[in-house]
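Participant: can't give you the sequence, but here's the structure:
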């Protein structure tokens, strides 16, 4: 029997308040020389339960940051102590109001050497009246940019526009290859930020004045500052003039994740928990097998030894039809012994065979929606049973036909114990916890695997109709760059294609395989399956880690997990630090450019220290 406990709203707020007080108490308990923590500033305890707050905390966790929520009152009582706060995040949407006391404290904190990441509408309104508190944002001086100039601009205070940046900004922010379009941007030499499936990506933002002492990293088509860094006093400020947390709840979270990583790594020099086993980056190569048109290309790839690499994730639509009932264009796995035998060989070779849903690929992709669950959900089960019978294994990864995934399909995946699914939102991320219609998906072992794309194109079949034009050579160069990027950044990303395209684009496929093999032989790259990465991410999610108190110029961190720490890795900036030493538990240390990589061995606890130089 399962017992379910229901809390009243008043009791829920009380519990949240106790949690935040415990966080503050933990910070206070550290010595004056403790290694600083990053705090997410919230107006009150109730804000902790808001979807955008959860989106910020999810993003920080997925980026491997040690972030603690803190209320305004606690921050004011705390005095903004830089010895115990490495950086302050002032988020969008959930923190529009702020008192003059808080504004003054933020100014003093940065001027004395603190670091602030402030976002969009944070602290714009008066805490008493709920109206604009000044002619412009009271934080304009910290940003080095005048913004939210309501008194001057009135109904022109905000605008909708595209996002542009230079090659230097792309490199400084470590933006993923393919995200910035430097070929067809209408603001050359600046590149335009892109995403999969949209001709143009536009975001709401405040109109701004020109930067004063700040460095603009990303700007709008009307040259409003969208992202900037500003040295202020002895500290620094990262300003994002975009609703980053809100955008994550609408499946557009790339900039939130990337700017969090930049703030922690480049500005705060903080350790981060990597989202790759052993800290070794790589790719999930996801083959979508839609119909019987894939059978001959798959046989050719197998004959050429292509499947001796990997492991890869093959997702199969198993029904006899592909467009309409009775067309006979599907794989018909139940009555297709050669194809069933091929799938068994793939499983025996270590590849993953997953569910490409829907039984009839195009019928499901074009017609399934929120209104016809009773008609189409049984087709998911049919596909699942057919693949399971053919391979002898229950599929645990999924890709939606034509990317069409109604909410009930996600609920079906959760109920059936799936671990990962191909996702057309959150373009450019690794495995993530997705949000739908502003709300986080129910907690489970299910991870979304966003597709990576070159500008607006995610796979070879889309080249023919791509606007602006994308050539096969563009895709070849992109796949080489993506392989190097995930290797250098210790990330895992997903790329997908359909087997018939492999025959038509062998040069691109061969270039990907050659580059990945070169990196793999150097011990710096791996292929991952969707299920294996999902298992790793679920285990990583259980890790609790935090900076250690400093003593005699010694820093470090401690970590623990009931699921074990084996193969979990942290990246530690080398500047100003000696080589990390494992002083408790099992682990190893290696260099990677200007960082150290600390990888845990077997055990549930780990303690690492280094000398501060």
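Facilitator: Here it is on my side, so go on. The model shown is predicted, which means the values in this text are computed figures rather than measured ones.
Participant: can we go C-alpha only for contacts and neighbour counts from here?
Facilitator: Fine.
Participant: who are the neighbours in contact with residue 432?
Facilitator: Counting by Cα atoms under 8 Å, 6 or more residues apart in numbering, residue 432 makes contact with 62, 447-450.
Participant: now, which of these lie within strands?
Facilitator: Judged by DSSP state E, the contacts of residue 432 include 447-450 as members of strands.
Participant: Most widely separated two among the residues you listed?
Facilitator: 447 and 450 (9.6 Å; Cα to Cα).
Participant: residues shared between the contacts of those two?
Facilitator: Contacts common to residue 447 and residue 450, judged by Cα under 8 Å, 6+ apart, are 431-432.
Participant: and these two? which has more neighbours close in?
Facilitator: Remark: of residue 447 and residue 450, residue 447 carries more neighbours, 28 against 23, as counted by other Cα atoms under 10 Å.
Participant: ok, the nearest residue to the more buried one once chain neighbours are set aside to residue 426 distance?
Facilitator: Sequence neighbours aside, residue 420 is the residue nearest to residue 447 in space, at 4.6 Å (criterion: Cα to Cα, 6 or more residues apart in numbering). As judged by Cα to Cα, to the nearest Å, residue 420 and residue 426 stand 15 Å apart.
Participant: Over to residue 434?
Facilitator: Noted for residue 434: a distance of 8 Å to residue 426, by Cα to Cα.
Participant: Now do the shared contacts for the two.
Facilitator: Joint contacts of residue 434 and residue 426 (Cα under 8 Å, 6+ apart) are residue 251.
Participant: Second structure follows, compare the two:
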């Protein structure tokens, strides 16, 4: 006898919206085992681990910022039968689970063989339960696909410290943006090998275990001296993403880019998971932070005004307000309380929608050279003076901050957060979107967001491009690539400049704003201020949401205590068919790779989507 439910669904298949509504209702009667599935990643920690622990919280916060659902599970839970149907992926983190039993490793191999996806990170399981290295190689080498933790043969040399390289296209896929890597070798193709780099420092060095043996998977990152740094390979019906880097440790030391990048790659590229966008409406953008450091910036800023540069934006404008620039009494500062021209300029910029914030400590270079973790009693007054002077001109709270020369003692961030600041320019975590910054392994500030500077290799400002002979054409190409990167990934980054340097590059500025305007017309790009994105992320933190498998479709339910407006979910089109809003006010759109579900208001939203 034909199944009546199947026949009904067949008749309705040309009417997708109606079909999804029907299966959402009918699937409530499916067996409970089907509803045990999740759209979540599992993070494996040892039995009995005391939580919260910053090394675990770093992963939880990264997942939250990337808009992903992550659940902490224990060894016992895994060994009792966690399946790929319940958790499509499991992260085996660094630092917190260095000891592992043979039974646990066997359970992980079984989970992966059955179709699970595993992200194996650095020193997970490097030691036995008795605290010794396994003979010859890591017991996880079978999963990783390469031999590592070679203590018997290499002893103290089993960990190397050196540059990390990969194809440019691969680096973009793991969310390393253009400018956060530099050319390593041309390899004769249009996809050259690049090395991960940092502002001022050039090629960065990272610790990784020396690896040996041929790797049968797809190498993502390598060390020119020490072997495989990251790779993806099949294992049974599943797959293993081996990341031979201490991701949690790095995030704790103000280098969170690789944790965030691999987390998104694992969740979205490999598992096709949905995510809650960090962007209003899911719309990509840049923050342009313009620094007015001293008196010599005002005339160039007026020139940019006459060119119409400030008709774009809004931008984040950070002002050092004191009378001096380098030392007390040099008279080179903006002298904002007495400078009518500067005051009128700031009021004009504010009228155009730009956000006027504080550029540190009253005397730019003096703060940059001397503020430290030990002299808050002396230097806090300069934060106060600068903020008060800016606010006296604008009549509005100065909620954005940029530290002179990037000198940002922890106490200054504490003071900023306590005094209403929402975001600050930061020289840590370069290459990242806005983030709550861990420092020295700890998250101290709960609300204020760090906005990492986006470099172009070793440089970031027009003055540096000029000093080190970076061709204007190269800078133009970088800005274009960066805009295209944020648009493709629906993310944001911060760039910065000074009027004095920018006035020498009108062609580059015109190309930058022209590209941005073109993509803005099609709704793909916006200029943001630090304050706008930080406040949105604070509001986004209050969203609670879940995706429940009802057997034939997934039901997404979201709520917010006050306002869901512009909260947006991004679902890979390779993983889901077109969503349908079933409750609340929402809009479904799409791009080449994703379905986009945006709340239009209210405090709740429900939509359904079936997995492919």
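Facilitator: Ah, there it is. Quick caveat: nothing in here was measured; it's all calculated off a predicted structure.
Participant: Redo the ones in strands among the contacts of residue 432 of the first structure as JSON lines? Include distance to residue 232 of the first structure.
Facilitator: Below are these laid out as JSON lines (distance: Cα to Cα, whole Å):
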{"residue": "447", "distance to residue 232 of the first structure": "40"}
{"residue": "448", "distance to residue 232 of the first structure": "39"}
{"residue": "449", "distance to residue 232 of the first structure": "39"}
{"residue": "450", "distance to residue 232 of the first structure": "37"}
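Participant: Tell me the one of these nearest residue 563 of the first structure?
Facilitator: Looking across those and measuring by Cα to Cα, the closest to residue 563 of the first structure is residue 447, at 18.0 Å.
Participant: where does the counterpart of residue 116 of the first structure in the second structure land in three-state SS?
Facilitator: When the second structure is aligned by TM-score structural alignment, residue 116 of the first structure is paired with residue 118. The three-state label given to residue 118 of the second structure by DSSP: H, G, I helix; E, B strand; the rest coil is strand.
Participant: Next: residue 546 of the second structure.
Facilitator: Of the three states, residue 546 of the second structure takes strand according to three-state DSSP.
Participant: And residue 239 of the first structure, by the same measure?
Facilitator: In three-state terms, and counting by three-state DSSP, residue 239 of the first structure is strand.
Participant: Would you confirm that it contacts residue 231?
Facilitator: No: using Cα atoms under 8 Å, residue 239 of the first structure is not in contact with residue 231; the gap is 11.2 Å.
Participant: and those two? which has more neighbours close in?
Facilitator: residue 239 (28 against 19).
Participant: ok, so what distance separates the residue mapped onto that one from the second structure from residue 264 of the second structure?
Facilitator: Superposed on the second structure with TM-score structural alignment, residue 239 of the first structure falls opposite residue 242. When distance is defined by Cα to Cα, residue 242 of the second structure is 14 Å away from residue 264 of the second structure.
Participant: got it, and residue 461 of the second structure?
Facilitator: Residue 461 of the second structure sits 29 Å away from residue 264 of the second structure, going by Cα to Cα.
Participant: now do residue 163 of the second structure
Facilitator: Noted for residue 163 of the second structure: a distance of 22 Å to residue 264 of the second structure, by Cα to Cα.
Participant: Repeat that for residue 440 of the second structure.
Facilitator: Shown here: residue 440 of the second structure relative to residue 264 of the second structure, a distance of 24 Å by Cα to Cα.
Participant: can you check residue 24 of the second structure too?
Facilitator: Applying Cα to Cα, the value for residue 24 of the second structure to residue 264 of the second structure is 28 Å.
Participant: sorry, back to before: comparing residue 440 and residue 264 of the second structure, which residue is more hemmed in?
Facilitator: residue 264 (24 against 13).
Participant: The first structure: which residue goes with the more buried one?
Facilitator: Residue pairing (TM-score structural alignment): residue 264 of the second structure is matched to residue 261 of the first structure.
Participant: again, but for residue 278 of the second structure
Facilitator: Aligned by TM-score structural alignment, residue 278 of the second structure pairs with residue 275 of the first structure.
Participant: what about the nearest residue to residue 613 of the first structure once chain neighbours are set aside, distance to residue 611 of the first structure?
Facilitator: Nearest non-adjacent residue to residue 613 of the first structure, counting by Cα to Cα, 6+ apart: residue 576, 4.9 Å away. Look at residue 576 of the first structure and residue 611 of the first structure: by Cα to Cα, they are 8 Å apart.
Participant: more neighbours, these two?
Facilitator: Applying other Cα under 10 Å to residue 576 of the first structure and residue 611 shows that residue 611 carries more neighbours, namely 17 against 10.
Participant: Using the three-state scheme, assign that one.
Facilitator: When classified by three-state DSSP, residue 611 of the first structure comes out as strand.
Participant: Would you map the strands across the stretch 301-450 of the first structure?
Facilitator: Secondary structure of the stretch 301-450 of the first structure, counting by DSSP state E, counting those that start in this stretch: strands at 313-316, 352-355, 397-398, 420-423, 435-436, 439-440, 447-450.
Participant: So which residues of the stretch 101-250 of the second structure form strands?
Facilitator: 117-121, 159-162, 165-167, 181-185, 193-198, 202-203, 206-209, 218-223, 227-235, 238-243.
Participant: quick one: the helices in the stretch 351-500 of the first structure?
Facilitator: Under the criterion DSSP state H, counting those that start in this stretch, the stretch 351-500 of the first structure carries helices at the ranges 361-367, 373-391, 407-415, 472-489, 499-504.
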